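*Asks:* only the shape, not the letters, is given here:
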């Protein structure tokens, strides 16, 4: 057991340069956009998943997150006439939109197969096939009421540029809502594969893509002039009998790795070793293997004239050094402040 723990520390310390990139300072990330992900490979993976006759079997995770995101949209007591859904896929969000909250929505995705397989919702919808990574969104300035995105932006190289474009097209007091995979997603799979390759091959390659951390997401929203920002996280654990069913599902939902430095082949011996390590380190009491999906939800508003302003900070007349005397101070002030006739 001591040997496995030491290997775990080695695996976590030897993170790839891609993972380090997402943990550098926000200024560096904004000024040095790196081509981390192969967008052509991601397009091919999406088309292959969309053409799978069993594609409906792999919708469970994105369908659930899309429903939760659309439910948060309903919490905003406003009718949005113009909406844009980026990375729409098979309509994870648009299928849940209702006419009483959305007037018209434009669904954007890189994959024609994914968009073509999306069910028609009750909202008037237009579908647009384009790669938003590094591109200018085809909407005029200040023309969109709400922008949504669900589990697609973790594959975008130029996130600062895309967030800037979203802010440009939003109307004043427009809202940007989304969900994205967080840094702890598939941590069990990542560690197990690294340990297995260290043992069987003497080194390891990244098999799980790097994810944005919550502080990076908050910085992106702040730097792109979004206000009244709210970010919260949710951990979803899916149980699998073995590692092989997990990897099958990742491929079926087009979430297999598309980083440029990915290893194209994984040895059979390493796969079996990873499954054994996964079970030894993380198995539940019933023997199933948990797969963690960390989700970041956020909402940010474009500044507008009618937005509520934050309250001015309250100035206290009691110092922190007197915190141990609060009862005495409160009693003294209470007696002093009483009218003369009541003293």
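*Replies:* Structure's in. What do you need? As the structure is a prediction and not an experimental result, all values here were calculated from the model.

*Asks:* contacts and neighbour counts: CA atoms only from here.
*Replies:* Will do.

*Asks:* correct me, but residue 125 touches residue 108?
*Replies:* No. Between residue 125 and residue 108 there is no contact, the gap being 10.6 Å when judged by CA atoms under 8 Å.

*Asks:* who has more neighbours out of those two?
*Replies:* It is residue 108, of residue 125 and residue 108, that has more neighbours when counted by other CA atoms under 10 Å, with 24 against 16.

*Asks:* tell me where this structure has strands.
*Replies:* 80-86, 102-109, 124-129, 144-150, 170-181, 227-240, 289-301 (DSSP state E).

*Asks:* below is structure B, check it against A:
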């Protein structure tokens, strides 16, 4: 599946080139994969009563998908994206000049953040995930780790426990994101920090558009491929409501080149990122898939025959309040007016003369 690099560095072990830029909109559920994990699991009895705007995802199915992906012969084959984002979160941890005695990784998977951390930064890490197979097959890390099987929607820890909480590409599958943020804030110690990453709304827009156009052409309509998740403009508000302060929210894009549509969907399945929405379409017809592959290549194909897949990432940083933290000055306490700044500019110009 290797693609030719286009003037950018490739993800470790993937052989697939990266391009990245900016942009932001809303989060959406990734399209279903081709093989057993996505196709075999139909909604259980009673699913309709639990589905809806307040609970769009089947968490039990998501656990099955992630467990299946972790048990593959080469589970690390499709981890290139998670490892890249995990490294970028670790970089943000390194930017904070302190040592964290106890940290928590929410939705850790196989430990994509832990492998990039050092003992000088994090002394001990608790890894939490709903998929026990992912925790059992965790990658090596130089820091001591403890694995806990638990749902990210209900953290089993006491208040004021952790100095640092991190989360990479997991919270976009949580049904109640405001509650998840509140629980993360609750388990943090005062002056603790949360650093997280989620998929953004422009993720896989090429695949989404190709599937919709193919379904319209072949079946006379298309199934919903977009889930009602938060926009990047709302993340700051949600974090603030959860109690976080000194917030930072930014976006990034990673573009990976693939041989075709089927390889994109195969790797999504290998990542454990198949669709788990209650209103998902269990199967796509063969003719629709072939049409979508042709549309994908025609609309977005590269000159070398590969096709790009764009992954938009939302990064967020929030702190739990502590008296020692810097506070904004009181209104009206400034000693220099904006009018004085214009005079200062004139003074600098005269000095240069």
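*Replies:* Great, that's in hand. As the structure is a computational prediction, the values presented were derived from the model and not from experiment.

*Asks:* let me have the strands of the first structure in JSON lines, extended by distance to residue 215 of the first structure.
*Replies:* Below are the strands of the first structure laid out as JSON lines (distance: least, CA to CA, whole Å):
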{"stretch": "strand 80-86", "distance to residue 215 of the first structure": "22"}
{"stretch": "strand 102-109", "distance to residue 215 of the first structure": "27"}
{"stretch": "strand 124-129", "distance to residue 215 of the first structure": "31"}
{"stretch": "strand 144-150", "distance to residue 215 of the first structure": "19"}
{"stretch": "strand 170-181", "distance to residue 215 of the first structure": "13"}
{"stretch": "strand 227-240", "distance to residue 215 of the first structure": "10"}
{"stretch": "strand 289-301", "distance to residue 215 of the first structure": "11"}
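
*Asks:* counterpart of residue 248 of the second structure in the first structure?
*Replies:* In the first structure, the residue paired with residue 248 of the second structure is residue 230, using TM-score structural alignment.

*Asks:* and that match, what does it touch?
*Replies:* 298, 299, 300 (CA atoms under 8 Å, 6 or more residues apart in numbering).

*Asks:* aligned partner of the second one in the second structure?
*Replies:* The one in question is residue 299 of the first structure. By TM-score structural alignment, residue 299 of the first structure lines up with residue 317 in the second structure.

*Asks:* ok, residue 151 of the first structure touching residue 180?
*Replies:* Yes. The pair residue 151 of the first structure / residue 180 is scored as a contact, 4.7 Å apart, by CA under 8 Å.

*Asks:* tally of neighbours for residue 335 of the first structure?
*Replies:* Residues near residue 335 of the first structure, counting by other CA under 10 Å: 13.

*Asks:* can you tell me what residue 268 of the second structure aligns to in the first structure?
*Replies:* The alignment partner of residue 268 of the second structure in the first structure, by TM-score structural alignment, is residue 250.

*Asks:* identify the residues contacting its match.
*Replies:* Contacts of residue 250 of the first structure by CA under 8 Å, 6+ apart are residue 256.

*Asks:* looking at the strands of the first structure, which is closest to residue 193 of the first structure?
*Replies:* strand 289-301 (13.4 Å; CA to CA).

*Asks:* comparing the closest one with the second structure, how large is the average distance?
*Replies:* Taken over the aligned residues, the distance from strand 289-301 of the first structure to the second structure averages 0.7 Å (mean CA distance after the TM-score superposition for the first structure).

*Asks:* any idea how far that strand is from the chain center?
*Replies:* Offset of strand 289-301 of the first structure from its chain centre (CA atoms, centre = their mean, to the nearest Å): 5 Å.

*Asks:* just checking, what packs against it?
*Replies:* Applying 3 or more CA pairs under 8 Å, 6 or more residues apart in numbering; DSSP states H and E, one finds that strand 289-301 of the first structure contacts strand 170-181, helix 187-201, strand 227-240, helix 268-282.

*Asks:* one more time with 7 Å
*Replies:* Helices and strands in packing contact with strand 289-301 of the first structure are listed as strand 170-181, strand 227-240, helix 268-282; criterion 3 or more CA pairs under 7 Å, 6 or more residues apart in numbering; DSSP states H and E.

*Asks:* which residues in the second structure does the last one align to?
*Replies:* Using TM-score structural alignment, the residues of the second structure aligned to helix 268-282 of the first structure are 286-300.

*Asks:* now that stretch: buried residues?
*Replies:* 288, 289, 291, 292, 293, 294, 295, 296, 297 (16 or more other CA atoms under 10 Å).
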